[in-house]
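A.B. asks: sequence first, predicted model second:
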Amino acid sequence: MNLPIVLALLVAAYLLGSIPTALWVGRRFFGLDIREHGSGNAGATNTFRVLGKKPGSVVMAIDVLKGWAATMMATVMLNQGAIRPDQLLYFQLACGVLAVVGHIYPVFAQFRGGKGVATVLGMMLAIAPATVGVCILVFLLMLFLFRYVSLASMSAGVAFALLQLLPPFRPDNSLLLVFGFVLAALLIYTHRANIGRLRSGTESRVPLFGRK
């Protein structure tokens, strides 16, 4: 293992995840701190809620890209000979998790970020694209039917874990299977406030096709 290269790219993964997309979009184009509105989170969900579907879509796309690019740094490690092929998945998960941590606790935004859902999506897109493709369809379907980003996010996370139990999506490494269920549990835990608002009927909906 080439430790200097590995450590440099692990730090880069965290810094990439720390780019506070929602905060910068809110300040640059709307003159507000997204963390002072809505749920108080600097993520795509709150951007949809406070600023609308176009800024929300931009923030989500960039946050997904952050997770994907950070996870792909493990491939750079492999190509540079810094890690062995059998270590690739472990470092993909490490780089992806660091990007998610960076999104939640961004060094560029006083360690106050979002919940990391879009960044997790990008991370898993780099590792298991076929499974994530189905999860994206689940997300879009739930969003279209109920217009709750939080509910759609949790549904997609649970779908990812369950899909891996099916032969077409079962991973070669059982670590990814375990990680999928841990990820689903964490998504539900980090959305516990949203679950409370969903149960009380006070969760904000995302307008779609002019629907309020």
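C.D. replies: Okay, I see it. Numbers count the residues shown, from 1 in each chain.
A.B. asks: drop to CA atoms for contacts and neighbour counts, all remaining ones
C.D. replies: OK.
A.B. asks: quick one: buried residues of the strand or helix carrying residue 198?
C.D. replies: Using DSSP states H and E, the element containing residue 198 is helix 192-200. Of all the residues in helix 192-200, those buried under the rule 16 or more other CA atoms under 10 Å are 194, 195.
A.B. asks: how about stretch 115-129?
C.D. replies: Neighbour-count burial for stretch 115-129 [16+ other CA under 10 Å]: 115-128.
A.B. asks: how about those residues in a markdown table, adding distance to residue 48 and secondary structure?
C.D. replies: Output for the buried residues of stretch 115-129, formatted as a markdown table (distance: CA to CA, whole Å; DSSP: H, G, I helix; E, B strand; the rest coil):
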| residue | distance to residue 48 | secondary structure |
| --- | --- | --- |
| 115 | 14 | coil |
| 116 | 15 | coil |
| 117 | 13 | helix |
| 118 | 13 | helix |
| 119 | 16 | helix |
| 120 | 18 | helix |
| 121 | 17 | helix |
| 122 | 18 | helix |
| 123 | 21 | helix |
| 124 | 22 | helix |
| 125 | 22 | helix |
| 126 | 24 | helix |
| 127 | 27 | helix |
| 128 | 26 | coil |
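A.B. asks: give me the angle between the helix or strand containing residue 4 and helix 117-127.
C.D. replies: Element membership for residue 4 (DSSP H and E) is helix 3-17. Interaxial angle of helix 3-17 relative to helix 117-127 (axes from the mean of the first three to the mean of the last three CA atoms, to 10 degrees): 140 degrees.
A.B. asks: can you list contacts of stretch 54-61?
C.D. replies: 21, 22, 25, 43, 44, 45, 46, 47, 48, 49, 118 (CA atoms under 8 Å, 6 or more residues apart in numbering).
A.B. asks: the structure to be compared is supplied as follows:
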Amino acid sequence: MNPSTPVSVLGAVVVAAVCFAIGGLNPATFVGRSQGVDVASVGSGNPGATNIGRALGRKWGIAVGVLDMLKGLVPTLVVLLTLGTWFALVAGAACVVGHIYSPYLHGRGGKGVATSLGAMLAVVPWAALAGLVAFLVALPFVKRLGDASVVATALLVVIGVVLAVRADDATERGVGVWLTLVSLLVLARHRRNILIWVTRLSG
């Protein structure tokens, strides 16, 4: 199917809307409420895995992280297998944007690390695994999950740019551009971590 046809555009809009709604579902909020905790009023107030882990313990943080990853992985993979790569790019991006700007939380949301990882595992698994390895390698040195996420996401930006520039076909270039933009969005959500780094280095 040609992505420029009206049917394709309509299909992309439907895919984006459905995946945005799925991405907006917030496991941290559900888990917090089930345990009598308002995640917005504890720790950083961020409705994500890291904050719920601080509030309720590591096992709950891991559980939320896995659920956040699955809501990026499953919809994107289903779309990839049924409609193809271009629609999967729309699906993955919509899941991430829905998580970050949840319509159920009045536009608030998490930082998008786990959800973007899930979407990337569906579309470009080798890059997602490279980012995961970078995260695990960086974590013992930087100590903080957010800082390790910055390192991993920065690597994914580089991979995306290289892929977009060196790709041999339009689909591969599209994947590279998508990987770059999604990673930049996640980096933007970590601007506080980046600002602290810059301040330390400049001081």
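C.D. replies: That came in fine, so what should we check first? What you are looking at is a predicted structure, and each value in this text was computed from that prediction instead of being measured.
A.B. asks: tm score of chain vs chain?
C.D. replies: In this superposition the chains share a TM-score of 0.79, using TM-score structural alignment, normalised by the length of structure 2; 189 aligned residues with a CA RMSD of 2.7 Å.
A.B. asks: please identify which of the buried residues of stretch 115-129 of structure 1 is nearest to residue 39 of structure 1.
C.D. replies: residue 115 (10.9 Å; CA to CA).
A.B. asks: counterpart of that closest one over in structure 2?
C.D. replies: Applying TM-score structural alignment, one finds that residue 115 of structure 1 aligns to residue 111 in structure 2.
A.B. asks: alignment lookup: residue 23 of structure 2 to structure 1.
C.D. replies: So, by TM-score structural alignment, residue 23 of structure 2 is matched to residue 17.
A.B. asks: now that match, nearest residue through space, not along the chain?
C.D. replies: residue 99 (3.9 Å; CA to CA, 6 or more residues apart in numbering).
A.B. asks: distance check, the one you found against residue 18 of structure 1.
C.D. replies: Here the criterion is CA to CA, to the nearest Å. By it, residue 99 of structure 1 lies 7 Å from residue 18 of structure 1.
A.B. asks: more neighbours: which of these two?
C.D. replies: residue 99 (35 against 26; other CA atoms under 10 Å).
A.B. asks: mind listing the strands for structure 1?
C.D. replies: For structure 1, strands defined by DSSP state E do not occur.
A.B. asks: wait, residue 126 of structure 1 touches residue 74, no?
C.D. replies: No: assessed by CA atoms under 8 Å, residue 126 of structure 1 is found out of contact with residue 74, at 10.3 Å.
A.B. asks: what about residue 130 of structure 1, neighbour count?
C.D. replies: Residue 130 of structure 1 has 13 nearby residues by other CA under 10 Å.
A.B. asks: could you measure residue 44 of structure 2 against residue 24 of structure 2, distance?
C.D. replies: For residue 44 of structure 2, the distance to residue 24 of structure 2 equals 19 Å [CA to CA].
A.B. asks: excluding its backbone neighbours, what's nearest the most centrally placed residue in structure 2?
C.D. replies: Centroid-nearest residue in structure 2, with CA atoms, centre = their mean: residue 116, separated by 2.2 Å. The shortest distance from residue 116 of structure 2 to any non-neighbouring residue, by CA to CA, 6+ apart, is to residue 96 (5.7 Å).
A.B. asks: aligned to the one you found, what sits in structure 1?
C.D. replies: So, by TM-score structural alignment, residue 96 of structure 2 is matched to residue 100.
A.B. asks: how many neighbours does that match have?
C.D. replies: Neighbour number of residue 100 of structure 1 under other CA under 10 Å is 31.
A.B. asks: would you agree it is in contact with residue 65?
C.D. replies: No: in terms of CA under 8 Å, residue 100 of structure 1 does not count as a neighbour of residue 65; the distance is 11.7 Å.
A.B. asks: now the common contact residues for these two.
C.D. replies: residue 119.
A.B. asks: distance of the corresponding residue of structure 1 for residue 40 of structure 2 relative to residue 114 of structure 1?
C.D. replies: The alignment partner of residue 40 of structure 2 in structure 1, by TM-score structural alignment, is residue 35. Going from residue 35 of structure 1 to residue 114 of structure 1 by CA to CA gives 9 Å.
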